[in-house]
Every structure is written in structure tokens, then in C-alpha cells.
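Novice: Got a predicted structure plus its sequence, pasted below:
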Amino acid sequence: MSAPRIALADDQALVRAGLRALLEGQGIAIAFEAEDGAALLEGLATTPVDVVLSDIRMPGTDGIDALLRLRARGDATPVLLLTTFDDSDLLLRATGAGAQGFLLKDAAPEDLRDAIVRLAAGETLLQPVSTGPVRARYAFHATDAPREPFSAREVAILRLMAGGYSNREIARSVFLAEGTVKNYVSSILEKLDTRDRTRAVLKAITLRVI
């Protein structure tokens, strides 16, 4: 296929300029730039692109709000969100809203280009998150240890959960039925004594399960 055409959304002009220079040097065409989600949606209404590359955090209409509105109006353009680990609680929200990919802001330039090309080809990319910063921010006591040991399969699913994968995406990745993955997730939450996926991931990281 020909080089993808993308829409670039970030509230910082210098960041947009840097990304434009980087991507155009790698053969990626920038159809238009937007300083927030509202401008992104306005641009997409008249200028179709192959992939949307957007910061997840922007003032006003942020990346997730823009994604929700884009999907609500029936636009299935693949969306790649740039994020930092501090956005870990947003990854699950964004996946549910219809994002096809996440990439950490410290990713290598070639990884960014590869992600855009892959999304344009219809693939999904959800990069596993770094665990070091989480262990530095959260702490659990020995009494918080898992109720039972984790199987290798559960650890693999936990890692995918940490990368923001939905049950359906996990199922495709590990070649299981979605219902089976749902059962695994329920078992993981029970073992970690948590009610939500984000807290389970944080706890699994700090307890060095993953």
C-alpha cells in the first residue's frame, strides 16, 4: 500500500512540529494538524485520513472525548493514542471507546512509523506498559499478596491487561474464546482481591506478579 496519510492532534505546537518533521522524513504524509479534539473532529469531517495520531491528554476535548465522538458519528478511522504511563487508568477507557492502538511517548521513531503503518493496514497495536514507575508510586503490604498462585496463562493475560487490551483483543492474542478470557479475568480479580482491572494491574505490578 502507499504511505499512510494521517491527522496529527496535539495541543503543543512544538510537539506537532517535531512529529511532522519526524514522520514526513519517514514517508508519512500529514493531511492536517489539530490543536485539540474539537479541531481534530472538524478536520476529519472534510479530510479523510488513514490513521489519526493523537495525544491522549489535551485541554477541552481530549483524545478520548474526540475518539468517542468520532465513533458515535460512525467514523471508524483507526486511532493511535500517544500516552505516558501516568495515563494507565485511561488506557482501558480508551480501548472501550474504540482506540486501535497506544504508544508510549518515549517510543523509538521507527516504532511510531511501524505503528502507523500497521494501523493503516487494519492491525491493532497496544504496547505493554513499563512497570518500573508504578512500583515506585504504589506499595502493597505482605497481607495483600495474591490469595493463590497465578498460572502462566493468567500472567500472560495480566500483561495484556496492563497493555490496555480488551477481553476481545486478549482472546485474539492468546487464541482463546472471549468468554474464556472473561473467566480468567474474573479469577485474576478474585486472586488479587480487586474489583476493577486498573487496580488489579497496579497491584500485580507492585507485587511483581508481572
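Specialist: Thanks, I have the structure now.
Novice: C-alpha from now on. contacts and neighbour counts both.
Specialist: Will do.
Novice: Number of residues surrounding the residue lying closest to residue 100 once chain neighbours are set aside?
Specialist: In this structure, residue 100 finds its nearest non-sequential neighbour in residue 124, 5.0 Å apart by CA to CA, 6 or more residues apart in numbering. Residues within reach of residue 124, counting by other CA atoms under 10 Å, total 19.
Novice: I'd say residue 7 and residue 32 touch.
Specialist: Yes - when contacts are counted by CA atoms under 8 Å, residue 7 is listed as touching residue 32 (5.3 Å).
Novice: want to compare, so here's the second one:
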Amino acid sequence: MTALRIALADDQAIVRAGLRALLERHGIVTVFEANDGNELLERLADTPVDVVLSDIRMAGMDGIEALRRLRERGDATPVLLLTTFDESELLLQATEAGAQGFLLKDAAPEDLREAIERVATGETLLQPVSTDPVRARYQYHQQEAPREHFTEREVAILRLLAGGYSNKEIARAMFLAEGTVKNYVSVILEKLGTRDRTRAVLKAITLRVI
């Protein structure tokens, strides 16, 4: 099997070095590193890769703006964005821009490798949908779903859902049985009045639940 080739964008050299070493141990080749979105776009113009792994927040051009420009010029290279729990609004913007997925920065090495492999084969970790209709539809429900209606554990699970984690991955991260996580997700969907995980995440973001 041919090793996956990625571009790695982060404005902290020590983070890039750590990720590169980690990925090499898992058989993933970092073709080049970029310090910001501008450098990423320049290098991608003449150095194709299988997946772009980029931090959302970077000095200069950030990951979301780089993603927008990449799509504007017709480059469909899968983009996996690194994020933290406090970037819910940015996740919404990145979904609109066409990100194939998100990964929490404290994800386990196995999860990072699996995420890269999944987006390389065309999967998404959070299905991109048009968020403007969702935002407009739920805007007037602000008072109907205040944060206190959700337990701390439900909010934590919602955040992991926003990061693209599966029930199995959430169970492992939170030391719960997979069936227990499935039950929590069902309760979350019911509280948010949605039938699928993607819309639940988008609505939770719009309502500032996460």
C-alpha cells in the first residue's frame, strides 16, 4: 500500500515537528510543512498531496481562509482541520468553506492516523452542509435551548461530535460503554429536535450550547 502524503500547516514549528514525527511512525509522509495559509497555498500549487492537515488558528492567513481560497481555485484536496473545544463558531465557518473534517488537538495518535486515512478515501468526519438555512431556521429558538438544559456530560459529547468522533471513539475518550454513548446521543438529538448528528451539532453551535 502506498504511503499517504500530506501537507502540514501550523504556525508553531514545535507542533509541526511533533506531528511530523508522530505521523511518520504511522506510515504517513509529510511532503512539506507550511507556517501559515499563504505558504500552504503556494506550496500546494506545485506539490500535490493526498490530504492537508491544518490548524484552524494561525498567524497570517488562518486555516479557514486558506481552505476558502483553495476551493475557489478549484483544488479539491481533502482538508482536515485541527481544532479545540472553544472554536465552535469557527467549526461552523469551516463547514461552510468545505472542510472534510475536524480533529481535536488532543486526539490520540491512532485517531489522527484514522482521520487522515478516512478523509483521503473521500469520507467526512462532519458532513459539510449549507449552514445558512440552519442558522436562519434556529435563530429564533435561542431561548428554547439554553445551556442549562444540557448536562455537562451531554455538552462534552456534543463537542466530541463536533470534532467528528464516532460513538466508539467517544466511548473510548470518556471511558463509557458504546451503548451508553448511543443513548446519550439519542437524548441529545431529542433535546435539540433533530434526527441526525450533523444537524444536532450545527444547531448546538447556533444556539451556543457548545
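Specialist: All right, it came through fine. Since we're looking at a predicted model, the values are computed, not measured.
Novice: rewinding a little: which residues are in contact with the residue nearest to residue 100 of structure 1?
Specialist: 100, 101, 118 (CA atoms under 8 Å, 6 or more residues apart in numbering).
Novice: Residue 7 and residue 32 of structure 1 - which one has more neighbours?
Specialist: residue 7 (23 against 17).
Novice: now the more buried one: how far from residue 50 of structure 1?
Specialist: Applying CA to CA, to the nearest Å, the value for residue 7 of structure 1 to residue 50 of structure 1 is 8 Å.
Novice: again, but for residue 61 of structure 1
Specialist: 21 Å.
Novice: if we can go back for a sec, of the contacts of residue 124 of structure 1, closest to residue 133 of structure 1?
Specialist: The closest of these to residue 133 of structure 1 turns out to be residue 101 (CA to CA; 21.3 Å).
Novice: what's near enough to touch the spatially most central residue of structure 1?
Specialist: Closest to where the C-alpha atoms of structure 1 average out (CA atoms, centre = their mean) is residue 102, at 3.1 Å. Each residue near residue 102 of structure 1 by CA under 8 Å, 6+ apart is listed here: 80, 81, 82, 83, 91, 125, 126, 127.
Novice: Quick one: map residue 36 of structure 1 onto structure 2.
Specialist: Under the alignment by TM-score structural alignment, residue 36 of structure 1 pairs with residue 36 in structure 2.
Novice: ok, its match - how many residues close by?
Specialist: With other CA under 10 Å as criterion, residue 36 of structure 2 counts 24.
Novice: Check residue 80 of structure 2 too.
Specialist: Count around residue 80 of structure 2 with other CA under 10 Å applied: 27.
Novice: ok, now residue 193 of structure 2?
Specialist: By other CA under 10 Å, neighbour count at residue 193 of structure 2 equals 12.
Novice: Could I get the contacting residues of it?
Specialist: residue 200.
Novice: any idea how far it is from residue 154 of structure 2?
Specialist: Taking CA to CA, one finds residue 193 of structure 2 at 15 Å from residue 154 of structure 2.
Novice: Please, where are all the helices along structure 1?
Specialist: Per DSSP state H, structure 1 carries helices over the ranges 13-24, 37-46, 63-72, 88-97, 109-120, 132-137, 152-162, 167-174, 178-192, 197-206.
Novice: what is the orientation angle of the longest one with helix 152-162?
Specialist: Orientation of helix 178-192 of structure 1 against helix 152-162 (axes from the mean of the first three to the mean of the last three CA atoms, to 10 degrees) gives an angle of 90 degrees.
Novice: and what of the fourth one?
Specialist: For helix 88-97 of structure 1 against helix 152-162, the angle by the same axes, to 10 degrees is 90 degrees.
Novice: OK, contacts around the nearest residue to residue 103 of structure 1 once chain neighbours are set aside?
Specialist: Of all residues not flanking residue 103 of structure 1 in the chain, residue 82 sits nearest, at 5.1 Å (CA to CA, 6+ apart). Counting by CA under 8 Å, 6+ apart, residue 82 of structure 1 touches 53, 54, 55, 56, 102, 103, 104, 105.
Novice: Counting only strands, which of those residues make the cut?
Specialist: 53, 54, 55, 102, 103, 104 (DSSP state E).
Novice: Which member of those residues is positioned nearest residue 196 of structure 1?
Specialist: residue 102 (20.4 Å).
Novice: Residue 162 of structure 1 versus that closest one, what's the distance?
Specialist: 12 Å.
Novice: quick revisit: most neighbours among the contacts of residue 124 of structure 1, which one is it?
Specialist: residue 101 (26 neighbours).
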